[in-house]
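# The sequence and its predicted three-dimensional model are supplied below.
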Amino acid sequence: MHSLFSYLKTPPVNHPQFWIAVKATLLIIFILLGVYLHLPMVHLSTLAFGVVAAALADHPALYVHRAKAMLVMFGCFTLAAGSVTALYSYPWLFALGLFSSTFIFVMLAGLEVRFGPIAMSALILAIYTMLGYGQYTGQKWQQPLYLLVGALSYVLLSFIINALKPNQNLAQQSHTLFTLLAKYQSQKAQFFSKYHNDETLRRNLAGLTGEASSALAQMRSLLVIRQAQYPKANQNSDYLDLFFKAQLLIERIVSSHVNYAQLNQKLSDTVISQQLHFIMLGLAKRIAWQAKPRPIRDRLQHEIASLAQTLRGNYQLKRTLGEVDYNQLSFMLNNLSEMERLTREKTVFPSHDFKFEQLPVLNWANFWQQITQPTGLLFRHALRQALCMLTGFLIIMLIPGPIHGQNFWLLLTTLLVMKPNYAATKQRLVQRIVGTLIGIAIATGLLLLKLPLAMMIVAVALSCLLFFWYFSHRYALAVVMITIFVALALQLLGVKSEFTIVIRMIATLLGGLLVYIAIRFIWPDWLENHTQQRTNTLLTRLIDYQSLIFNHYQHHQADENEPYRLARFNLHVAEAEFVKHQQALFAEPSTRRRDVTLLYHLTGYIHSYIAHLSTLSLYRGRQLSPQASAIIIDIGQQLTASLNQLRAGEHSPEQLDETTLTPAITLKLRELMPNLHGEELLIAFQLQQLTSNLCQIQAQLAERQNPIPSQL
């Protein structure tokens, strides 16, 4: 029961979708209340459908070059609704128009971030036109007109709100980002709890890193969009500073200064583990507050200073831990202290005149090239979607009797479920079918109750609000709500929805079956075919970041310049994409996920490697002895060479140097250790851990390339 309530829990009100939900709901309430002014409900319901279509197209990029965006939106919406109205009575021309428009719109959605939501919403608007066409037989051109007016009302309201609160999306995204970073820090605190599994915890942290890095990438996209609106907007707000602070915090949060299992064992008879656990949880709270700073009333700074003082004066503890572990614990505490300072003070972005690259512009030559490339993934997805829509319409045509508007639920299911690959489609397919059937049952029950008009309006508005609010959080619940909305809105439109429940259920099931056949057998795009590319991309980003770190060690510098920031950012985004890829493989057929277990372990090893590399990055620019510097640079070159070898090769055992890499670096470190002290000891520990992780990564990649044959 607890898990059910947790699933039904609404997302936070500061989520970007909430404000889309509020705008659409208020506008729909305002429109439907027009019935008390004796306006025809059929027109008002059509306006409501137009509002929903425009809200589905809402995206931050819509507010860049607003006139151009509005022109594109209403061009697409007019083409979609107008072509359905013009060709509805000519089935074969309608089929041709449905196929070609679906193909073109899906191609546009995949090519241009600003036009993508508009293109998909135009297709949804076309199906809304099909669903309500029967109510406008006498004056059929009124329907596309009212749909466009409804969409225009939402766009104008959004433009007004955006002008009044231009940074709303950035504020919401920064809150999401720091909340995820706080979750990571809170999870990391579990290393100092009594009951945890190190390996499981590391993989959980890798997943959270992926989510946080995706949120960081989204915030960067919003900053780019904001800059495109107003070139100096980012310099006149604090969001660039927050973006920079988030990058600094990620590097410090991810860093791994100690061997947690070994340290916990040695600290078992002390209260230090509990103190560290408390401090890390306190930092998690601080991090969560960064997007909306508040007065600091905790004693975190005092707690860290007090623990540091205890460590300095506790010679018994130093003997118990040994010099290496004692130093590692001290430096970890220094890192926590620096994070406390970062969360207490305002962090200023290094370059006040910094500008991101410009938004990509739609290149019609590139668009044409994509259309004429049958082997491209986008082309295949668009053609698969168009074939599904065409086949769905032919099925509707084969049903005896006149075409019933509710049969077009089949096309709506097909359009909303189909994704570019099998894994994403399978997940969406189950949620769509179950959500639609539940939604139809609830909507039918409401209709059979013969609710008064005022309660019907409330039900329509509430279902709209919950649909957009849940849309990117709980898709199955969002489907339930949009199904209720469409059914009730169609009832207001004049369609006797309570008598079409069987039609909708059959149409939903047929649409789901059609999508499954298409994604399974028509040019299926299996994720395992992309594993090598994802791995190489991650290794490339890892090499770029690592090379800059050792370059800084070589030149005794610690610049937070743009190349370094970009390399760090790209690495975390690449890791996020790799984690998503590994998790999505679980949805593939069993014959298509032979790598899933290997990648599951590989994710943990790579995250551990990045954690130790991040720790190493924190000590760039330190004054080290010449002998230590030379050996550190030499080891760095060996590590980078091995990563290059992994990236360039097929990962066969002959190309790996696993047997010689560890002894070679161990020998170097053994030569170095007697002459080390302070930070140099910590750096040596990180190099040891990097070497160990690298060997684990090598072993996993070798096993993937040369799996052990099963025993018969």
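Received the coordinates, thanks.

# use CA for all of it now, contacts and neighbours both
Will do.

# and the end-to-end length of stretch 551-563?
12 Å (CA to CA, to the nearest Å).

# starting at the chain centroid, how far to it?
Centre-to-centre, stretch 551-563 and its host chain are 31 Å apart (CA atoms, centre = their mean, to the nearest Å).

# Could you do stretch 269-276 as well?
Centre to centre, stretch against its chain (CA atoms, centre = their mean), the figure for stretch 269-276 is 36 Å.

# Residue 199: neighbouring residues, count only.
13 (other CA atoms under 10 Å).

# Hmm, it is touching residue 605, no?
No. Assessed by CA atoms under 8 Å, residue 199 is found out of contact with residue 605, at 9.2 Å.

# Surely residue 413 is in contact with residue 508?
Yes. Contact criterion CA under 8 Å: residue 413 and residue 508 qualify, at 6.0 Å.

# How about the secondary structure of residue 113?
coil (DSSP: H, G, I helix; E, B strand; the rest coil).

# Next up, the contacts around it.
residue 61 (CA atoms under 8 Å, 6 or more residues apart in numbering).

# ok, it to residue 95 distance?
28 Å.

# swap in residue 246?
From residue 246 to residue 95 the distance is 51 Å (CA to CA).

# before we move on, what about residue 470?
Distance of residue 470 to residue 95, given as CA to CA: 33 Å.

# adding another structure so you can compare the two:
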Amino acid sequence: MNKWANMHPNNKQAKAFQTPAWLEPLRQAFWSNPNLLLASKATLAIALLAVPLVILGHSFIAVTLALGALAGALSETDDHPKGRIKSLVLKVVSFGISSLAVELLRPYPIILGLGLGVSTIVFLLIGGISERYRGVTFGAVLVGIYAMLGTEISPAWYWQPLLLPAGALFYGLFSLALLYYHPWRLLEEQLARGYLALSEYLNEKAALFPSDEKHQEKIRNQLALQNVQVVDALERCKEVLNSYGDALTDHAPLRPYLHYFIVLQGLHERAASSHERYDVLSRDPHNQELLEGIGQTLIQLSQATRQFATSLLTNVPYRHPVSLGWVVQVLTDQLEKHKTSDTHPLALLIRNLARSHQSLLHLSENQPGTLSPRLAKDQRSLMQRLKAQLSWDHPRLRHAIRLSLCFLIGFAISEGFNVAKGEWIILTSLFVCQPSYSETRRKLFQRILGTISGVVGGVLIVQLLPTMPGQLLLLLAAAFLFFFWLRRRYAVSVIFITIFVLSVFNLVANKGVALMLPRLIDTLIGSALAYATVRLLWPDWQSKRLPTLLNEAIQKNTAYFQAIIQEYQQQEADDDLPYRIARREAHRADNALVLAWQNMQVEPRKQQRFREQAFSLTYLNHALLSYLSAFGAHREQLQPANSEQLILANEILKVLQEAHVSAQKDKELIHLQSIQKQIRLRIKSSQQDAVQMQFTLLYNIADVTIQLLQQADFIQQAQPQATIKTEISNA
């Protein structure tokens, strides 16, 4: 453990095995694909457990251990090795308790059904405490259902409570052994996901240069959706960094990763920035070369961030592309050809691109100083986090009750009608029933389609591999492909988990094909139960949530704007943690609004009341956040020469603060329009180029804010009764 706690990331022996030159391309291809790594690790663990025992004729023991390893892999979390050990201990204990309870209560179906319902609620609420507990409790519920499936073929009551936790323990120890040789892999993988998500965002944004008004609105909505992926990746990076920080006594080895994370946040802020109406600038033929050059620069930046992500995953030193420097230099030269280049409306954007280029160019250099940037952490105790979920309006408590009812009804159907392998009804409900209607509906079709395809494909393949070695090969291939597709495309992964189950029952009782029709029927029943439960119990229709989400977005944008103004007023600060928290919260609120619009697309037609308004709000709020990001991104380079900019910025801020608590926004809109006129006059009269550009940013902020408040006023007047609260967790 000391080696894990203090190993330096630059120690190559700790990071990767030494490989021959001819194997290096294969090694890089393997390590650069996290899905391939997960699939290989899980399949190898299952193979080590199952193959020898199947050969020796102990098929039941083999497949039960394999199911335990499968559950262990599905419930694994990204955590420091010390945290992984704690998680593994909790996992083995909870798996043992869950499977033992099923075995002991199986002769008493009423007690078993009630215990299943109550334990589901308890497990889900405990899982809401943290990511570590979420993985453990999900695995415990899953193992309990696996134990219900295996009780009929188990030789004795004690076999499953021993074998299922043993399989999870074996996989956990195997995973820890691999992590021992590469303890920083989890952190590198999360950072790589962040840089890859940013790469996709930059590539999408390149389509704005040039663009017309019609295409710009569509592109910006796509950017808002892609921004969800970037912000989620940043959140996961923060959590894993905190996990490592809590486990380490010496934070020096962690400092490079903290630096990569802070740089990623800066790159994201600049990428999310908007300085002007690019569709308006695209109409001027004199801007055509500059706009096309900006688009090419964004593509080059996208490729560079992708290369750095690959470098993190493969441990190959990052080489900044020379072509990016050339493109930035040509773009700068093109800007200088304009006689008034400093006041050109694209000057700030080009400056942003040049700064992003410099950040990537010097990304791998050792950073001076001994102080590490702080990261936001949830300071609440475990009990406080648990109590916070015990509100009737809390989405997790509602989800726990819905899922528990699904299990109870599914179990009653299974027992009352003597359904063959009726436990699959419960298993299907576990995966299909999601916290929201839209998520459940997506999972519903994916699960049904994947199961049907898996049944048909599996039955056909089994005919080609009728022997025991063939069935074992099919089981391992299905396990590998299931884990490979699990995080990429859920519907495809369901196909292979269905084939995996078919192979399991063929190995144990040679009944895999015979059980495929009952599995399909059970899948349909379980899916219907999940859908009906979410549809009837507290459906979170987005039209009802929209006013609250919009109000939350305005509030978070206001806090972000206030943090930007404070950064301008403070010439130097030791740590910009409050600024980073405010910025992240604004992005998370924006993401909630984007997801509400996206989820509305799959809701019943009569519930899509504000569909067009939701589309406009998604566009406007993300545009406002982009202008705020631009104002914040230049806080170090464009310090106000006088107080006029800050006075007007504070005036806009006050309007936003008042609008947040006001039911009718007419007064705020009139005030904001007068401020906008003042800013327009300042732009015309400004003599200093930097000041003029700052006024332009403020004008754009005011302009989009007016449109956003008008939409907010319309929705709030149309639906004043919407009071459903939306939980956005603290930083």
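Done, it's in. Everything numeric in this text was worked out from a predicted model, so none of it was measured.

# Same drill for residue 246 and residue 95 of the first structure, tell me which one is more crowded.
residue 246 (24 against 21).

# now for that one: what does it line up with in the second structure?
Aligning on TM-score structural alignment places residue 246 of the first structure opposite residue 264 in the second structure.

# tell me which element that match is part of?
helix 255-271 (DSSP states H and E).

# Now tell me what touches the helix or strand where residue 680 of the second structure lies from outside.
Residue 680 of the second structure belongs to helix 666-685 when assigned by DSSP H and E. Here helix 666-685 of the second structure makes contact (CA under 8 Å, 6+ apart) with 648, 651-652, 655-656, 658-659, 692-693, 695-696, 698-699, 702-703, 706, 709-710.

# Buried among these? Need that as a selection in PyMOL.
Filtering the contacts of helix 666-685 of the second structure down to the buried ones (16 or more other CA atoms under 10 Å) takes a single PyMOL command:
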select buried, resi 648+652+655+656+659+692+693+695+696+698+699+702+703+706+709
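
# Now, the contacts of helix 666-685 of the second structure that are in helices?
Here DSSP state H is the test, and the contacts of helix 666-685 of the second structure give 648, 651-652, 655-656, 658-659, 692-693, 695-696, 698-699, 702-703, 706, 709-710 as lying in helices.

# Spell out, range by range, the helices that occur in the stretch 301-450 of the second structure.
Using DSSP state H, counting those that start in this stretch, the helices of the stretch 301-450 of the second structure run over 322-336, 347-361, 382-388, 395-416, 423-432, 437-464.

# The longest one: what's the following helix or strand?
Going down the chain from helix 437-464 of the second structure, the next helix or strand is helix 468-486, by DSSP H and E.

# Check which residues of that following helix are buried.
Under 16+ other CA under 10 Å, the buried positions of helix 468-486 of the second structure are 471-486.

# same deal with stretch 266-275 of the first structure?
266-267, 272-274.

# Can I get those residues in CSV including secondary structure and distance to residue 369 of the first structure?
Putting these into CSV (DSSP: H, G, I helix; E, B strand; the rest coil; distance: CA to CA, whole Å) gives the following:
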residue, secondary structure, distance to residue 369 of the first structure
266, helix, 63
267, coil, 63
272, helix, 63
273, helix, 60
274, helix, 61
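
# pull the longest helix from the second structure.
helix 213-247.

# what's the angle from that one to helix 255-271?
Orientation check (axes from the mean of the first three to the mean of the last three CA atoms, to 10 degrees): helix 213-247 of the second structure against helix 255-271 gives 160 degrees.

# what's helix 213-247 of the second structure packed up against?
helix 81-105, helix 185-205, helix 255-271, helix 278-282, helix 577-600, helix 611-633 (3 or more CA pairs under 8 Å, 6 or more residues apart in numbering; DSSP states H and E).
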